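Peer 1: can't give you the sequence, but here's the structure:
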């Protein structure tokens, strides 16, 4: 028998209780439903950008933004810098940053210019939170979580990318289609 075999196992600390997920957070126990979209692309200096997917959940939606460069960027900076939040929170972003926002039919606005940080209370207005991203030297795809579901009416999508020659581009998505898809989202684990 070895030295450590004679020692009693350490006591197991009880797990702290799980905090309930905030009402505004993306559900972890549900599968969203894809919203049919007509792709509208903003074209700039050697780039195209647009919303390429939208997935609705009961309390909000995931929106996927894709940017494609016309030619290979060996250093990968053009697209990467467009999505990278490399500026202090108290300063405006530089022209290389791709600005993305949503305007709800009731006037609510959510953009990628602000980061809500840790939210203990329900936010006063719509949120747009960077969720995930991936890319190559010619393509970047970033997913955002948008909360809450949009009210009936148009959901306006706005892009601006000054360094790439996109001053401001707008397109609309029917919020009714988003809400209809949200009604079909599936909660996988009701006890989670």
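Peer 2: Noted; the coordinates are in hand. If you're wondering where the values come from, they're calculated on a predicted model, not measured in any experiment.
Peer 1: every contact and neighbour count from this point should use C-alpha atoms.
Peer 2: Noted.
Peer 1: quick one: contacts for the closest residue to residue 84 other than its chain neighbours?
Peer 2: Leaving aside its chain neighbours, residue 84 sits nearest to residue 97 (7.1 Å; criterion: Cα to Cα, 6 or more residues apart in numbering). Contacts for residue 97 (Cα atoms under 8 Å, 6 or more residues apart in numbering) come out as 81-85, 161-163.
Peer 1: closest to residue 56 out of those?
Peer 2: Closest approach to residue 56 among these (Cα to Cα): residue 83, at 22.7 Å.
Peer 1: in addition, the following structure is provided for comparison:
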């Protein structure tokens, strides 16, 4: 079936089947380990409408280019008072749903394509991560000004497009906007990438060491053990009792762990194959003060993307009596990692 000739209602039905409440997919997350913070990007002067109807508009409003790829900013506008018009069972609210209900895709001049999310098979739509081209969500923001709801979704595209036309496609079938496209000369993007400035050497930098705790060697071993427990997947195998015991141990190794149980359950159910293969490696540990440490670590996923090297934190927790007793993975570090899977 040719997507561009399909009726919007039939497209919306297919989207609801594929992205509804029955275990649908989520937008893929940017591999955050591919660090770009050491670059000041070159800005390509691109502001182009992809598609619009009476109450919906999708546009490219910015492109920030780097030697290794380009971040494309997509803006989605809804006319004030026109209603949401999206599948209400999608998780995460408008801020996260926007990147799922408004699929975005690119086509290079050499024919290579990629899409931010899978699309119903009956429609001619590029596959995610096809032909060595990566297109993934790298950021989101949402607001509801008086003029109407507005969502901004940023996508990381790598590598840089080859010379020739770069075609960008989007649709909002739930609001009657079929597949639409706009074309940018890739020369504009490539020229912007050449203007990118290296600010400092690449690599994540640990904080400066501070006053260590008493017994730093024992503290270091506790921190390594906590990170290993928390980020090792597949613990307990298929035995329910063993899984329950492993869950208890994982939550006990996280700051305020019991409150994070829903996140653990959601990331397990949403990404079972990826979570089962998770294996951490812990490199450097630096004590910021007697109760906090910074940790350089990585979570290896055999069935998932490479999120690269990370800086996380460990904290020395207190008992009910007020005594500091155990080093644990900081709650914000755990939230960051499960956030890779769209779980917040």
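Peer 2: Yep, it's here. From a predicted model like this one, the values you see are computed outputs, not experimental measurements.
Peer 1: ok, the residue nearest to residue 84 of structure 1 to residue 136 of structure 1 distance?
Peer 2: 17 Å (Cα to Cα, to the nearest Å).
Peer 1: and for residue 73 of structure 1?
Peer 2: Counting by Cα to Cα, the gap from residue 73 of structure 1 to residue 136 of structure 1 is 9 Å.
Peer 1: what residue lies at the spatial centre of structure 1?
Peer 2: Among the residues of structure 1, the one closest to the centroid is residue 144, at 0.4 Å (Cα atoms, centre = their mean).
Peer 1: tell me who's in contact with it.
Peer 2: So residue 144 of structure 1 contacts 62-64, 128-132 (Cα under 8 Å, 6+ apart).
Peer 1: what about structure 2, which of those residues hold up?
Peer 2: Comparing those with structure 2 on both residues aligned by TM-score structural alignment, their matches' Cα atoms under 8 Å, the contacts found in both are 62-64, 128-132.
Peer 1: ok, and the most crowded of the residues you listed?
Peer 2: The residue in these with the most neighbours, by other Cα atoms under 10 Å, is residue 128 (25 neighbours).
Peer 1: residue 135 of structure 1 maps to what in structure 2?
Peer 2: Counting by TM-score structural alignment, residue 135 of structure 1 lines up with residue 142 in structure 2.
Peer 1: any idea how far that match lies from residue 310 of structure 2?
Peer 2: 27 Å.
Peer 1: who has more neighbours, the two?
Peer 2: Taking neighbours as other Cα under 10 Å, residue 142 of structure 2 and residue 310 compare with residue 310 leading, 22 against 17.
Peer 1: so the more buried one sits against residue 285, correct?
Peer 2: No - the pair residue 310 of structure 2 and residue 285 fails to qualify as a contact (Cα atoms under 8 Å) at a distance of 12.0 Å.
Peer 1: what is in contact with those two at once?
Peer 2: residue 296.
Peer 1: how about stretch 143-154 of structure 1: buried residues?
Peer 2: By neighbour count with 16 or more other Cα atoms under 10 Å, stretch 143-154 of structure 1 contains the buried residues 143-151, 154.
Peer 1: how about CSV for the residues you listed, with distance to residue 33 of structure 1 and secondary structure added?
Peer 2: Shown next, in CSV, are the buried residues of stretch 143-154 of structure 1 (distance: Cα to Cα, whole Å; DSSP: H, G, I helix; E, B strand; the rest coil):
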residue, distance to residue 33 of structure 1, secondary structure
143, 15, strand
144, 15, strand
145, 14, strand
146, 14, strand
147, 15, strand
148, 16, coil
149, 13, coil
150, 15, coil
151, 18, coil
154, 19, strand
